Each structure stands twice: as structure tokens, then as C-alpha cells.
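In: have a look; sequence and predicted model below, questions after that.
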Amino acid sequence: MGTFYWVRALLGGILIGLSAAIFLLFNGRIAGVSGMVNGAIKLTPHERWRWTFILGLFIGGALYEYVLAPQPTPTGLQG
């Protein structure tokens, strides 16, 4: 089992809460992903921001995974 990094979890939770609060402040809506996807599937032209939001979720996850996350070091290799 991997090591639990509580500081990363805390910072992630703070960022999610901050993002949701900013979204509510600027759009007057709650940032619910299921509602975003439902509205995006309807394909109305004035709802393009929903696709941007959903795409940002994937890009943010990929950015963390491949750029910001610490890479594991190989174990068991004798040099």
C-alpha cells in the first residue's frame, strides 16, 4: 500500500472548495459535474462553457499526473 500524503489531500480539498466557491461567485451556479455533463450533452451553443469545464477537469488531472506528481523510484534494482 502506498504512503498517504495528508498535506496533498488537504491542499487538494482546499483547491476543490475554492474552485467551487469561485464558480458559484461568477456563474451563480453550483459546480456539479453530473449537471455539467447533462447540460453539455444537450449541445446548445450558449452552453459551450460546460465543455470547457469538463475538458479542464481532464487536463488538470493529466497535468498533475504527468508533470507535478512525484515519480516513483524503482525498487529492488541493484546497481
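Out: Good, I have the coordinates. Everything quoted here is computed from the prediction, not taken from an experiment.
In: use CA for all of it now, contacts and neighbours both
Out: Fine.
In: distance check, Y66 against I59.
Out: Per Cα to Cα, to the nearest Å, Y66 is found 10 Å from I59.
In: residues in contact with G39?
Out: Residues near G39 by Cα atoms under 8 Å, 6 or more residues apart in numbering: 47, 50.
In: switch the cut-off to 10 Å
Out: 33, 47-48, 50-51 (Cα atoms under 10 Å, 6 or more residues apart in numbering).
In: can you show me the helices along this structure?
Out: 6-27, 33-41, 48-63 (DSSP state H).
In: reformat those helices as CSV; add distance to P70.
Out: Below are the helices of the chain laid out as CSV (distance: least, Cα to Cα, whole Å):
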stretch, distance to P70
helix 6-27, 12
helix 33-41, 27
helix 48-63, 12
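In: just want the most central residue of the chain.
Out: L57 (4.2 Å; Cα atoms, centre = their mean).
In: included below, for side-by-side comparison, is a second structure:
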Amino acid sequence: MTEFTPLQSLLGGGLIGLSAVLLMAFHGRIAGMTGILTGVLPGADSRGWRLAFLAGAVAAPLLLVTLDVVAIPFESPSPWVWTVVSGLIVGIGVTFGGGCTSGHGVCGNARLSPRSIVATLTFMLTTGLTVYVIRHMLGGL
């Protein structure tokens, strides 16, 4: 069962929005995690800020767990093979979709990009349909 955490969700969403605004203000870049991750691969330009952004995205939750501020369960009921395959499928979707959910949903919608609005609506409708099918038609959790 999914926990209802409105305050934590509001704080987290606010921090994501703030980081997107600061990245755009100081570097003129969109805070799409896939683009940032791709930009640290060999041969990419301006890797410094990308590495710092990714380090913060990894270090912040680890720090919160280490300080016992929050408990984040890292286990998954899915076999690791499914995780790898689903990651590859997401990577293919990101390539064909011209960006990831964070780039389109947070930054693209804020810029009123028609492509991002359509992409975000597609993500949300597909997610809702998937949850409905798994929970109500296939009897999953």
C-alpha cells in the first residue's frame, strides 16, 4: 500500500522545482535527469555541473538515511532482471520521447512547451491505465 505523505511530497516537489529554476537561471539548462546523466558520458561538454547535480541527487537521500531523518526501503520485490529490462525500456522511451518525465513534466510544462504538455499527459494517462489494469484487472497490489 502506498503511504499518503502530502507534506513530504510538497517539500520534495518544491525542492525539485527550486533546483530546476536555479539550474535554468545559472546555467541556462533544463533539469532533465536523463539529459544530465547523458552529459557526463565521455566526450560530453560541461561535465562539472552535471556531476555536481547528480552527486547531490545521490548524496542528499543517503545523508537523510544516514542521519536517521527518514527511512528509505531499498529492497524490491521484483527480480533484478526485471529491473534491468524495465530500465532499458525506459531508456528507449526517453530516446523516442525526446526527454524524460522530469525534463518534460517539471521544466517543459513550466515553459508551456506544447510538446512537453502532450508528453506529460501521455505519461500520466499511461501510468493511470497501467495501475488500473494491474490492480483491478490482474489482481495485483
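Out: Structure received. Just so it is clear, the structure is predicted and the values come from calculations on it, not from any experiment.
In: hang on, the earlier thing: among the contacts of G39 of the first structure, who's most crowded?
Out: R50 (19 neighbours; other Cα atoms under 10 Å).
In: ok, T2 of the second structure to L37 of the second structure distance?
Out: From T2 of the second structure to L37 of the second structure the distance is 28 Å (Cα to Cα).
In: more neighbours: these two, which one.
Out: Higher neighbour count among T2 of the second structure and L37: L37, with 14 against 5, using other Cα under 10 Å.
In: how about that one, what's its partner in the first structure?
Out: Matched by TM-score structural alignment, L37 of the second structure corresponds to V37 in the first structure.
In: so how far is V7 of the first structure from that match?
Out: In terms of Cα to Cα, V37 of the first structure sits 30 Å off from V7 of the first structure.
In: just give me the neighbour total for L10 of the first structure.
Out: 11.
In: now do the contacts for it.
Out: I16 are the contacts of L10 of the first structure under Cα under 10 Å, 6+ apart.
In: and it, how far from F58 of the first structure?
Out: Taking Cα to Cα, one finds L10 of the first structure at 20 Å from F58 of the first structure.
In: do R48 of the first structure as well
Out: Here the criterion is Cα to Cα. By it, R48 of the first structure lies 16 Å from F58 of the first structure.
In: same question for M1 of the first structure.
Out: Distance of M1 of the first structure to F58 of the first structure, given as Cα to Cα: 26 Å.
In: neighbour count winner among the two?
Out: Comparing M1 of the first structure with F58 by other Cα under 10 Å, the one with more neighbours is F58, at 10 against 3.
In: list the buried residues for stretch 51-62 of the first structure?
Out: 51, 53 (16 or more other Cα atoms under 10 Å).
In: what about that stretch, how far off from the second structure?
Out: Here the mean offset of stretch 51-62 of the first structure against the second structure after fitting is 1.0 Å, by mean Cα distance after the TM-score superposition for the first structure.
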